[in-house]
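Trainee: fold the following, please.
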Amino acid sequence: MVETTVTVKPDWLRVKAPQWERVGNVKEILRDLALNTVCEEASCPNIGECFNAGTATFLIMGPACTRACPYCDIDFEKKPKPLDPTESARLAEAVRRMKLNHVVITSVNRDDLPDGGASQFVRCIEAIRTVSPHTTIEVLIPDLCGHWEALELILQAQPEVLNHNTETVPRLYRRVRPQGNYERTVELLQRSRTYAPWVYTKSGIMVGLGETDEEIRQVMQDLRAVDCDILTIGQYLQPSQKHLQVSQFITPEQFDSWKTFGEELGFLQVVSSPLTRSSYHAEQVRELMAQYPRERK
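Mentor: Sure thing, here's the model as predicted:
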């Protein structure tokens, strides 16, 4: 993959126009309960499809982030606010109103907090369990600055899925994820399986930033080495001119080859396509859980 700058999106990155009646209903619930979604804050290309389906990835403790990753459209210029003690109840009410079978909870990075926001994740999990006990819960968490006690705290609340994105290959971390650490990311996933072996672990990679096929395959091998269950791979899209530029638009055939390779490595599920995002069709994990059940302690 040659590192060049490209600007014209190929046909395979076109998305269908959303049905705004359904989108409006979801937005009305979110506005009424004063909730943020990563779908909106990070300018996800699948927002129409997901909102039409009545799903959303909730963004807690935001929308301001304490990190300034040059690929991400979430605001880092605003000062983070104190945690809102009512957020968990409002989130649980949204899950109830939307009748969600599966919910994804993610957050901005909150490096200003001693536990990185782990306690707020726990409060949200507990609130959802109270009002919608049959809803499966996926948490997409930051690296918590390597505070492993905070990770244990989240896992003790027993979400069904623990997701932490790898984002890119080690060579590009300094440019793409300057406040992150590749080894710490892999260790977080490894510790998650050790602390709570019944939890399904998940990670995601974005491509098109100058990585090579060999580097992507090595990351996939590293993730399987720590028994990561689920992998998502999607095309990076530049949110604005101030963000990192796209080096290459990866073909659907290449995404298919990574899916095949991942399945051969032993991932339980590989979702790999140009428009894939870490929470795209996340509800499919319920089928995976039925096929590969795990007993909780």
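Trainee: rest of the way, CA atoms for contacts and neighbours
Mentor: Noted.
Trainee: how near is residue 113 to residue 151?
Mentor: From residue 113 across to residue 151, the span is 14 Å (Cα to Cα, to the nearest Å).
Trainee: ok, the residue lying closest to residue 62 once chain neighbours are set aside - how many residues close by?
Mentor: Distances taken as Cα to Cα, 6 or more residues apart in numbering place residue 108 nearest to residue 62, at 5.8 Å, with adjacent residues excluded. By the criterion of other Cα atoms under 10 Å, residue 108 has 24 neighbours.
Trainee: one step back: more neighbours, residue 113 and residue 151?
Mentor: More crowded of residue 113 and residue 151, by other Cα under 10 Å: residue 151, with 24 against 13.
Trainee: tell me which residues of the host helix or strand of residue 183 come out buried.
Mentor: Following DSSP states H and E, one finds residue 183 within helix 182-195. Neighbour-count burial for helix 182-195 flags 182, 185-190, 192-193 (criterion: 16 or more other Cα atoms under 10 Å).
Trainee: contacts for that helix?
Mentor: Applying Cα atoms under 8 Å, 6 or more residues apart in numbering, the external contacts of helix 182-195 come out as 143, 146, 148, 151-152, 155, 162, 164-166, 169-170, 173, 199-202, 222-223, 226-228.
Trainee: here's the other one to compare against:
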Amino acid sequence: MVEKPRVRFNYEKTTKMNDLMQGLQLNTVCEEATCPNLGECFSSGTATFMILGKNCSRNCRFCDVNFGGMELVNPHEPMNVAVASSQLQLNHVVVTSVARDDLPDGGAFQFAQTIKAIKEVSPNTTVEVLIPDFMGNKESLDAVIAAGPEIINHNLETVERLSPKIRHRATYKRSLEVLTYIKEQAPEIFTKTGIMLGIGEQDDEVEQMMEDAIAAGVDFLTIGQYLQPSEKHYPIEEYVSMRKFGIYRRLGMKKGFKFVASSPAVRSSYKALEAYQRGVLNDIHTVG
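Mentor: Below is the predicted model of the structure:
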């Protein structure tokens, strides 16, 4: 039997990080989505900022973020994220959000302003954004692309067959279209996606997902273990073995991804800086 993954935790450093976030009225997806890497990432002085409030307009069956009760957009949030990034001396910042289907642009303007603020306050910091699908709105995607992040991430979450069972309003096909569009419009921006294991996917379905992502031009892939947040969420079917995670990592690299993070505790922003650095080195070697 495969055991549930365990992670490290440093209370002192985590408390310091939390105090800073609260002082600037910021949220982290680390806390809101009950990420298993919260202690490890906070302890190393890194975090993924979650903009546009704590409440999501979608009610996906795998996610622990609150549903409904949408909040007003905070115009000071982009600069607050930039200030926090500077104070924490982060080399690489990850910015994500809840889905905001209630907003005309899905929150794309706030993403763009946050990217610009970080680059203004901390020009040597690289920026990664994990975006919703914006309902496939190309103007919203263009706004994020134009702001010039180094990485744009949009998760497929699972294999095509299971996508309708766990995702609310999002579709596997549209997510691939979003990833394809980003790479077509800005080949210089790295693209990234991720999936969870343990909800009933089959090996051939995971391999097909990899091929679909490669065809969409995706550079980086993350594969992690699904952890059921509560009894009301989608049931977990299995804790996947480390051996299988290793097999998937090797398969992904063989398929052509520039970086694959694959292990039980992996989440979208896990080893984000390492993925970026590997991607840059890969491109240098390719050009050379």
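Trainee: let me see the TM-score of these two.
Mentor: Scored by TM-score structural alignment, normalised by the length of structure 2, the superposition of the two chains gives a TM-score of 0.96; 284 aligned residues with a Cα RMSD of 1.2 Å.
Trainee: what's the match for the residue nearest to residue 62 of structure 1 in structure 2?
Mentor: Residue pairing (TM-score structural alignment): residue 108 of structure 1 is matched to residue 98 of structure 2.
Trainee: likewise for residue 174 of structure 1?
Mentor: Under TM-score structural alignment, residue 174 of structure 1 pairs with residue 164 in structure 2.
Trainee: check contacts around residue 47 of structure 2.
Mentor: Counting by Cα under 8 Å, 6+ apart, residue 47 of structure 2 touches 28, 30, 41, 93-94.
Trainee: run the last query once more with 10 Å
Mentor: For residue 47 of structure 2, the contacting residues are 17, 27-31, 37-38, 40-41, 85, 88, 90, 92-95, 269-270, by Cα atoms under 10 Å, 6 or more residues apart in numbering.
Trainee: for structure 2, longest strand please?
Mentor: strand 190-197 (DSSP state E).
Trainee: what range does that one cover in structure 1?
Mentor: Residue span in structure 1 matched to strand 190-197 of structure 2, by TM-score structural alignment: 200-207.
Trainee: how far off centre is the matching stretch?
Mentor: Taking Cα atoms, centre = their mean, to the nearest Å, the mean C-alpha location of stretch 200-207 of structure 1 is offset from the chain mean by 8 Å.
Trainee: quick check: that stretch compared with structure 2, mean distance?
Mentor: Superposing on structure 2 and averaging over aligned pairs (mean Cα distance after the TM-score superposition for structure 1), stretch 200-207 of structure 1 comes out at 0.3 Å.
Trainee: now residue 54 of structure 1: how far from residue 231 of structure 1?
Mentor: Counting by Cα to Cα - residue 54 of structure 1 and residue 231 of structure 1 are separated by 23 Å.
Trainee: now do the strands in structure 1.
Mentor: 36-37, 57-60, 102-107, 136-140, 161-163, 200-207, 230-235, 269-272.
Trainee: check which helices and strands the third one sits against.
Mentor: Under the contact criterion of 3 or more Cα pairs under 10 Å, 6 or more residues apart in numbering; DSSP states H and E, strand 102-107 of structure 1 touches strand 36-37, helix 38-41, strand 57-60, helix 87-98, helix 118-131, strand 136-140, strand 161-163.
Trainee: so what angle separates the directions of it and helix 87-98?
Mentor: For strand 102-107 of structure 1 against helix 87-98, the angle by axes from the mean of the first three to the mean of the last three Cα atoms, to 10 degrees is 150 degrees.
Trainee: hmm, back to that, any of the contacts of residue 47 of structure 2 buried? List them.
Mentor: Counted by 16+ other Cα under 10 Å, those give 17, 27-31, 37-38, 40-41, 85, 90, 92-95, 269-270 as buried.
Trainee: deepest of the helices and strands packed on strand 102-107 of structure 1, which one?
Mentor: Mean neighbour count (mean count of other Cα atoms under 10 Å) peaks for strand 161-163 among these, with a mean of 27.
Trainee: what range in structure 2 matches that strand?
Mentor: Mapped onto structure 2 using TM-score structural alignment, strand 161-163 of structure 1 covers residues 151-153.
Trainee: so how far is residue 112 of structure 1 from whatever residue of structure 1 lines up with residue 255 of structure 2?
Mentor: Residue 255 of structure 2 maps onto residue 265 of structure 1 when the alignment is built from TM-score structural alignment. To residue 112 of structure 1, residue 265 of structure 1 is 38 Å away according to Cα to Cα.
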